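>>> Dropping a prediction and its sequence here:
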Amino acid sequence: MTRLSPDTLGVLPAAVARPSYDRSQVKAGVVHLGIGAFHRAHQAVMVDDVLGAGELRWGIRAVSLRSPAVRDQMVPQDGLYHLLVRDGADVATRLIGAVLDVTVAREDPAAVVAMLADADTHIVTLTVTEKGYKLDPATGALLADDADLAADLASLAAPLTAPGFLVAALAQRRAKRLPPFTAISCDNLPRNGHRLRGAVIALAQRHDPALADWIAEEGAFPETMVDRIVPATTAEDIAAFAREYGLVDQALVKSEPFTQWVIEDRFCGPRPDFGPGVQITAAVAPWEEAKLRLLNGAHSAIAYLGGLAGIAHVHEALEQPAMRAYVERLWDEAETTLSPPAELDIAAYRRALMARFDNSALMHRTQQIAMDGSQKLPQRLLATIADRRAAGQEISALTLGVAAWIRWQAGVNDLGQSHIVDDPLATRMAALLAGQDDAAGRVRAILTLEAVVPPALAQDTAFAALLTAHLSSLEDKGAMATLMAMTPQPA
């Protein structure tokens, strides 16, 4: 069947929204590191809106740090792809043209540094996942035992990490007397701009203290919050699109209708005139905290508990009354730790989140959300637990989410089905858990993970006891029985 390309767009029906601008006139003002489904369904769509408004200097040059998969999907299509916005039975289809090219960093690191150092590049965005920043999740310090980071600490001739590429490019810009770019993290890290800035300056300090000082004084690393549910695209999604539209789109992405991007008003150069989907604000932290602790915290808990119960998708998990009641209880606990901005009505936000989770059209897989738990739980659940414990408040629902994560490490669910533990610390956690004969021993082993567990919780005997009780129940009774015992249903 015919592949999507600029020459085959005539096949598409008129109902498909498409770029209103001339792509041949677009210049690249943005470089994005870590192109994946989320970027294509979120930031790239908002940049497409900017281009559609006539600001043609903000096209995106995209970089895949490791895998050639996305490059191979997009380059034959000249960067074009479709976004399917699904809301129940309704689907809105839009062709996105904001991505101009895709480069694989491992294949040509010099080319990536050159595009970052180009005078036309004013903004660099990143979606490299929590593990891509090479930071200890608990302390924010550079990882001491990461091989790629060690290589970048030794030399930036051919960078391997996101911080390495930024430092190498900023060094070139300084040498050419160009201003730095604004670097915008779009990952779910608390104080993501602060952490990215810390990683870049720490790495620069190891190579050139004067460069580190220049970055600190002249650069900009805004805090941001991003929000959109973007499930993984499946082979069936691509096949179904081809049957309906007569074109194969290997870069197809799908999402829910809701989208949000909140950016701190901290730029060191030009920026686009973003449209209504982007909120520029003086303080991102309250928005970020609410999203991490309510949306992301619940998502992780649903992923592990639902996954252990053999439930494949989020909306299916929430069809279980016990899971639904549990999520509300988790939110009751998390809500007390928030300081929401005046514009954010938490009760309305919770109702909207549940409606988003119920969107069956998304088919959001629990195993997808369960990836990289060691990088996610510190900010999604453990920080909330620490705040509740400091206030002398109950933590049962939040702690059950952590217990389910520990149980997930066994690699088998309650039905005896095996799964891959996809996590950068999977090998280390497996070694810690090996030989532990009971739940108490497994909890003690996990609590020694300083990169994951805050010190206050690692020494908290009451937390350890509750975590052990929950883990014992999950191991003995299974996830659904544990949930039903926690949230009894009406007779």
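All right, it came through fine. Given the structure is predicted, the values throughout are model-derived calculations rather than measurements. Numbers count the residues shown, from 1 in each chain.

>>> rest of the way, CA atoms for contacts and neighbours
OK.

>>> could you pull out the strands for the stretch 101-250 of the chain?
Along the stretch 101-250 of the chain, the segments classed as strands by DSSP state E, counting those that start in this stretch run 123-126, 182-185, 224-227.

>>> Tell me which of those strands approaches residue 274 most closely.
strand 123-126 (13.0 Å; Cα to Cα).

>>> what residues does the closest one touch?
For strand 123-126, contacts defined as Cα atoms under 8 Å, 6 or more residues apart in numbering pick out 29-34, 116, 181-187, 271.

>>> Of those residues, which belong to helices?
Under the assignment DSSP state H, the contacts of strand 123-126 contribute residue 116 to helices.

>>> From the contacts of strand 123-126, list just the buried residues.
29-34, 116, 181-187 (16 or more other Cα atoms under 10 Å).

>>> all helices of the stretch 251-400 of the chain, in order?
Under the criterion DSSP state H, counting those that start in this stretch, helices of the stretch 251-400 of the chain are mapped to 285-290, 297-308, 314-317, 321-335, 346-357, 366-369, 373-377, 383-390, 396-408.

>>> structure B:
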Amino acid sequence: MTLINDKTDARVALPAYDRKTLSHGIVHVGLGNFHRAHQAVYLDDLFARGLDHDWAITGAGVRAPDARMRAALLAQDCLSTVIELSAEGQSPRVVGAMIDYVDIAETNGPLIARMIDAATRIVSLTVTEGGYFVDPATETFDPTHPDIVADGAAPDAPRTVFGAIVAALAARRGAGQTPFTVMSCDNIPGNGDVTRDAVIGTARLSDPALADWIAANVAFPNSMVDRITPATGDRERALAASFGLSDPVPVTCEPFRQWVLQDSFTQGRPRLEEVGVTFTDNVHAYERMKIRILNGGHAIIAYAGALMGCDLADEAMSHPLVHAYFRKVEETEVLPQVHPVPEFTPEAYLELIDQRFSNPAVKDTLRRLCFDGSNRQPKFIVPAIADALKSDAPVDGLALESALWCRYCAGHFEDGTEIEPNDPDWDRLKNLATVARTRPQIWLEQPSVYGDLASNVRFAALFARWLTRLWEDGAQVTLDAYVKG
């Protein structure tokens, strides 16, 4: 299948460089929509400037379902359709920064071989917030996870991405090669540090000396990444087709994008500062602002909006009560915890987020934003609660957000309509949420989500009050009560 043909609309921006001049430099694991609308677009822009053509992407995956994406992309020469959506119109482009996609294998032999290749100087990751084997109770890498234990016992046949990285680094060390940089592009606080712990922790199970070598020689830069990128469905495929692009896996996204990156690389890097990437040692300030205001904000509107009958993010933002709830929580409970960065004050960033969430063209579903709360809540909401409690600051709205999540996980809307499973741990959450209707405290007794917050009397009382009110009075009355104080 050819993505670009004589039916391709003239409005589609094509790669502004000869793709035959590209050569491999980056292995990227996790070819989801976000990567193809973010890192791949930045590199596409860089290549169009005639720069760094030896940093092209080779795609990779470590799960059997990744084979479907591999087949789709290889069939169209690894090109991706990316369509930016705004109220002013649609801006389609074809991104050509990726040139290959390695075979998917259970023990990751092809992936390891490509990472051993001396041309590989960066291995980057988008493996989701829940893919780093972090124990939420300790907020550190969990070496006792069965998948990691298995990789420690069979380091030559790893099944996780971290086991594969360790195997490749072991081979490069044995051959006297310089190690590659490992660069996380996931929405996780301190993502470089988290990745470092996962790689070194996995290595230490089978080869402590190798773990020490990795600690001393491999770079794990922290980064903050940002672009709202909805899931692909029939609407997105039809939109691509309207531009003459027969693409089974097109990507749609908002116009805004941001990438803040620590300048720490073992074998050089592409000149991404030429296309808008911010290099700084203060990634954490950007990250805190983004995760607390944007990712936390998504959770604030998602469960409230869903329970109020909204389907899309922009619908939730246009709902007076949901929007008022969002603004009050952000302004009174989240912004006081966030510090300014060179580009934004917290107040200015909130205004930007309000505009982005309200974009009517993106059609970001609340179901997507509600997904995987068991992994997202401890990263995007619970830290804000914990910090506020430490400083004796208000947490009423954040406690209500936790109650809204619990109520959503009960598995049905207020009219009795079933909520389809929307979390990898859905059955357990649904059962727990049902019990929590009469015993609210049991919901907080999830150390993997809340840590020790269950023992905080003030927060537990607020959560119980809001959850009880949601069940007795419904979402509308409860949100109105919070907004009116």
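Structure received. Just so we're clear, the structure is a prediction, and the values are computed from it rather than from any experiment.

>>> TM-score for the pair, please.
Once superposed, the chains reach a TM-score of 0.95 (TM-score structural alignment, normalised by the length of the second structure), with 480 aligned residues with a Cα RMSD of 1.8 Å.

>>> Looking at the contacts of strand 123-126 of the first structure, spot the one nearest residue 320 of the first structure.
residue 187 (30.2 Å).

>>> from the buried ones among the contacts of strand 123-126 of the first structure, which is closest to residue 220 of the first structure?
Nearest member of those to residue 220 of the first structure, counting by Cα to Cα, is residue 182, at 5.0 Å.

>>> separation between that closest one and residue 142 of the first structure?
21 Å (Cα to Cα, to the nearest Å).

>>> TSV please, covering the strands of the stretch 101-250 of the first structure and showing distance to residue 96 of the first structure.
Converted to TSV, these look like this (distance: least, Cα to Cα, whole Å):
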stretch	distance to residue 96 of the first structure
strand 123-126	18
strand 182-185	21
strand 224-227	19
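
>>> Residue 104 of the first structure: which of these is closest?
So among those, strand 123-126 is nearest, using Cα to Cα, at 14.6 Å.

>>> compared with the second structure, how much does that closest one deviate?
For strand 123-126 of the first structure, the mean deviation from the second structure after alignment is 1.0 Å (mean Cα distance after the TM-score superposition for the first structure).

>>> Pull the distance from that strand to the chain's centre.
14 Å (Cα atoms, centre = their mean, to the nearest Å).

>>> How about stretch 300-310 of the first structure?
18 Å.

>>> give the contact list for the spatially closest residue to residue 389 of the first structure that is not a sequence neighbour.
Of all residues not flanking residue 389 of the first structure in the chain, residue 395 sits nearest, at 7.3 Å (Cα to Cα, 6 or more residues apart in numbering). The contact partners of residue 395 of the first structure, by Cα under 8 Å, 6+ apart, come to 333, 385, 388, 389.

>>> Would you mind measuring from the counterpart of residue 18 of the second structure in the first structure to residue 56 of the first structure?
Residue mapping for residue 18 of the second structure onto the first structure gives residue 22, with TM-score structural alignment as the criterion. Here residue 22 of the first structure is placed at a distance of 9 Å from residue 56 of the first structure (Cα to Cα).

>>> more neighbours, those two?
Using other Cα atoms under 10 Å, the more surrounded residue of residue 22 of the first structure and residue 56 is residue 56, with 22 against 12.

>>> Test my guess that the more buried one contacts residue 30.
No. Contact criterion Cα atoms under 8 Å: residue 56 of the first structure and residue 30 do not qualify, at 11.3 Å.

>>> Tell me which of the helices of the stretch 251-400 of the first structure sits most buried.
Sort these by mean neighbour count, taking mean count of other Cα atoms under 10 Å, and helix 297-308 sits at the top with a mean of 27.

>>> Mean distance between that one and the second structure after superposition?
Looks like 1.2 Å for helix 297-308 of the first structure (mean Cα distance after the TM-score superposition for the first structure).

>>> and that helix with helix 396-408, angle?
Counting by axes from the mean of the first three to the mean of the last three Cα atoms, to 10 degrees, helix 297-308 of the first structure lies at 50 degrees to helix 396-408.

>>> What is helix 297-308 of the first structure packed up against?
When contacts are defined as 3 or more Cα pairs under 8 Å, 6 or more residues apart in numbering; DSSP states H and E, helix 297-308 of the first structure sits against helix 314-317, helix 321-335, helix 366-369, helix 373-377, helix 396-408, helix 479-486.

>>> Try it again at 6 Å.
helix 366-369, helix 396-408 (3 or more Cα pairs under 6 Å, 6 or more residues apart in numbering; DSSP states H and E).

>>> how about a markdown table for those helices, with distance to residue 152 of the first structure added?
What follows is these, written out as a markdown table (distance: least, Cα to Cα, whole Å):
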| stretch | distance to residue 152 of the first structure |
| --- | --- |
| helix 366-369 | 30 |
| helix 396-408 | 32 |
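
>>> which stretch among those comes nearest residue 221 of the first structure?
It is, among these and with distance given as Cα to Cα, helix 366-369, at 26.9 Å.

>>> Average offset of the closest one relative to the second structure?
Compared with the second structure, helix 366-369 of the first structure is 0.8 Å away on average (mean Cα distance after the TM-score superposition for the first structure).

>>> Over which residues of the second structure does that helix lie when aligned?
Under TM-score structural alignment, helix 366-369 of the first structure corresponds to residues 366-369 of the second structure.

>>> Repeat that for stretch 463-477 of the first structure.
Using TM-score structural alignment, stretch 463-477 of the first structure pairs with 459-473 in the second structure.

>>> Measure the mean distance from that stretch to the first structure post-superposition.
Looks like 1.2 Å for stretch 459-473 of the second structure (mean Cα distance after the TM-score superposition for the first structure).

>>> Next, the buried residues of stretch 2-20 of the second structure.
Quick answer for stretch 2-20 of the second structure (16+ other Cα under 10 Å): 3, 4, 8, 12, 14, 15, 17.

>>> how about these, which pair is most distant?
Longest span within the buried residues of stretch 2-20 of the second structure, Cα to Cα: 8 and 17, 17.9 Å.

>>> give me the element the nearest residue to residue 396 of the first structure once chain neighbours are set aside is part of.
In this structure, residue 396 of the first structure finds its nearest non-sequential neighbour in residue 466, 7.3 Å apart by Cα to Cα, 6+ apart. Using DSSP states H and E, residue 466 of the first structure sits in helix 461-477.

>>> So which elements touch that helix?
Using 3+ Cα pairs under 6 Å, 6+ apart, helix 461-477 of the first structure is in contact with helix 396-408, helix 439-446.
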